[in-house]
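Engineer: no FASTA, just this:
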């Protein structure tokens, strides 16, 4: 009998993160539900278990060193290794009318807060979990990004007509750049790492403004989390394929 694979999804108590956890669970993975809020985390674990998923809660604030260290210790005790890490937790930061972050009036502290979660939080969690990932025969890391991170699309008015998000969009571009650096460092190993855009998904993250369901948004992340050996790494994907940087 093959050994059950283990996944950890950050920000998994709701929305896309929850559906990634549910989807991996449906494939037979044991899934750690990483989330800050205890009530929401345990509610999500209960819902997943009721659906037949082998889920367990992982208290996790990606912006806190102690929280991440304790999460590593919990995963170590519970399962002893990781096969998949999905860095889904993220924030958009405050915005003005029309979901706009105007670069000409942007508060630098807002940028720092967004980057702390969306970039530094990913680095913090990834590096802390690496010893557990290295125990896997086929480690996979998925960083949840956004198409607004694409400089190619953002610079072309014919391909991007969405609002200016001068803190959130660059934070995801930064995340993509970091993903490429990890891929370079992991070259020649079994670790595959990619970034993914879930599309415009209707969740409370964007006031339920979107054309896609969380299940649809989770699909490509699940595919990247379950790539076969020799699959792509250091790339940026959406449902239709590779997104230009």
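Structural biologist: Right, received. Where do you want to start? As the structure is a prediction and not an experimental result, all values here were calculated from the model.
Engineer: From here on, just use CA atoms for contacts and neighbour counts.
Structural biologist: Will do.
Engineer: Tell me the secondary structure at residue 90.
Structural biologist: coil (DSSP: H, G, I helix; E, B strand; the rest coil).
Engineer: The closest residue to residue 200 other than its chain neighbours in helix, strand or coil?
Structural biologist: Leaving aside its sequence neighbours, residue 200 sits nearest to residue 210 (Cα to Cα, 6 or more residues apart in numbering; 4.9 Å). Following three-state DSSP, residue 210 is assigned to coil.
Engineer: Could you report the neighbour count for residue 210?
Structural biologist: 13 (other Cα atoms under 10 Å).
Engineer: For it, give its distance to residue 198.
Structural biologist: Separation of residue 210 from residue 198 (Cα to Cα, to the nearest Å) stands at 11 Å.
Engineer: And for residue 212?
Structural biologist: Per Cα to Cα, residue 212 is found 9 Å from residue 198.
Engineer: out of those two, which sits in the busier spot?
Structural biologist: Neighbours were counted for residue 212 and for residue 198 using other Cα under 10 Å; residue 198 has more, 24 against 15.
Engineer: Against residue 76, how distant is the more buried one?
Structural biologist: From residue 198 across to residue 76, the span is 29 Å (Cα to Cα).
Engineer: Mind jotting down where the helices sit in the chain?
Structural biologist: For the chain, the helices defined by DSSP state H occupy 15-26, 38-50, 65-78, 108-115, 121-133, 151-154, 168-185, 214-225.
Engineer: adding another structure so you can compare the two:
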């Protein structure tokens, strides 16, 4: 059975992605910083008929937590087929460039950027044991420098010194990682699930978690001819079109 690890998966888009992957026959490791909360979520899913979902404790900002999660998956599966780096935080608001503290910016980057790198590097050897390894870095349209420079963009007025830049950095890392792995069967992409109504944004988004998760899975469960090192957004009308960086 193919396996997937989703970080930050005990609620919202991550949780829905876990549910949809489970329905497709994957063994899903539902990553949660708080193991008790993760296990509670899994018990609820099992009651609803979902199968092959296991809670796993993983705090992407803590190396020992990442290492422990890796050891568990290696012992139980011997490999990992899919890594979805979904864990992320918004940080304090507002995030003005002139006075947002370095501490607040660093806190966001620790999860959204450095956390992704730490998890990816820790699981890379397990992913290399898969026939079709996939790494999906969950990003945001707010990480697009091209769109942020376009005054006609519908989200042009949403600027921040921490969250958006952390996703811009994540996008850049995705390109470098995909290039490094291009001669292996990896597909590594940045995926924006779109402006989704979740606790993350006080349910101000217009998209559903079902649509967001479906979009993530569409660009994760790809064949050998699919692109790698690209940026896909659920907020673009033509969802097959590659998003501007």
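Structural biologist: Everything's here; your move. Values in this document were obtained by computation on a predicted structure and should not be read as measured data.
Engineer: Could you quantify their similarity as a TM-score?
Structural biologist: The TM-score (TM-score structural alignment, normalised by the length of the first structure) is 0.94; 238 aligned residues with a Cα RMSD of 1.1 Å.
Engineer: Under the alignment, what does the residue nearest to residue 200 of the first structure map to in the second structure?
Structural biologist: Under the alignment (TM-score structural alignment), residue 210 of the first structure pairs with residue 205 of the second structure.
Engineer: Would you confirm that that match contacts residue 196?
Structural biologist: Yes. The criterion here is Cα atoms under 8 Å, and residue 205 of the second structure meets it with residue 196 at 4.4 Å.
Engineer: Find the residue closest to residue 79 of the second structure in space, skipping its chain neighbours.
Structural biologist: Using Cα to Cα, 6+ apart, the closest residue to residue 79 of the second structure is residue 126 (4.4 Å).
Engineer: Give the equivalent position in the first structure for the one you found.
Structural biologist: Per TM-score structural alignment, residue 126 of the second structure is aligned with residue 132.
Engineer: For the match of residue 210 of the first structure, give me its contacts.
Structural biologist: Neighbouring residues of residue 205 of the second structure by Cα atoms under 8 Å, 6 or more residues apart in numbering: 195, 196, 197, 198.
Engineer: tally of neighbours for the first one?
Structural biologist: Meaning residue 195 of the second structure. Neighbours of residue 195 of the second structure under the rule other Cα under 10 Å: 21.
Engineer: can you check the last one too?
Structural biologist: By the other Cα under 10 Å criterion, the neighbourhood of residue 198 of the second structure contains 17 residues.
Engineer: check contacts around it.
Structural biologist: Counting by Cα under 8 Å, 6+ apart, residue 198 of the second structure has contacts 12, 13, 204, 205, 209.
Engineer: cool, and the third one?
Structural biologist: Shown here is residue 197 of the second structure, whose contacts under the criterion Cα under 8 Å, 6+ apart are 203, 204, 205, 206, 207, 208, 209.
Engineer: Top of these by number of neighbours, please.
Structural biologist: Among these, residue 209 has the most neighbours (other Cα under 10 Å), with 23 neighbours.
Engineer: Double-check that one against residue 18; I have them as touching.
Structural biologist: No. In this structure, residue 209 of the second structure is not within contact of residue 18 by Cα under 8 Å, at 11.4 Å.
Engineer: intersection of neighbour lists for the two?
Structural biologist: With Cα under 8 Å, 6+ apart, residue 209 of the second structure and residue 18 have no common neighbours.
Engineer: counterpart of residue 169 of the second structure in the first structure?
Structural biologist: In the first structure, the residue matched to residue 169 of the second structure (TM-score structural alignment) is residue 174.
Engineer: nearest residue to its match other than its sequence neighbours?
Structural biologist: Closest residue to residue 174 of the first structure apart from its sequence neighbours, by Cα to Cα, 6+ apart: residue 119 at 6.8 Å.
Engineer: what do we get in the second structure for that neighbour?
Structural biologist: Aligned by TM-score structural alignment, residue 119 of the first structure pairs with residue 113 of the second structure.
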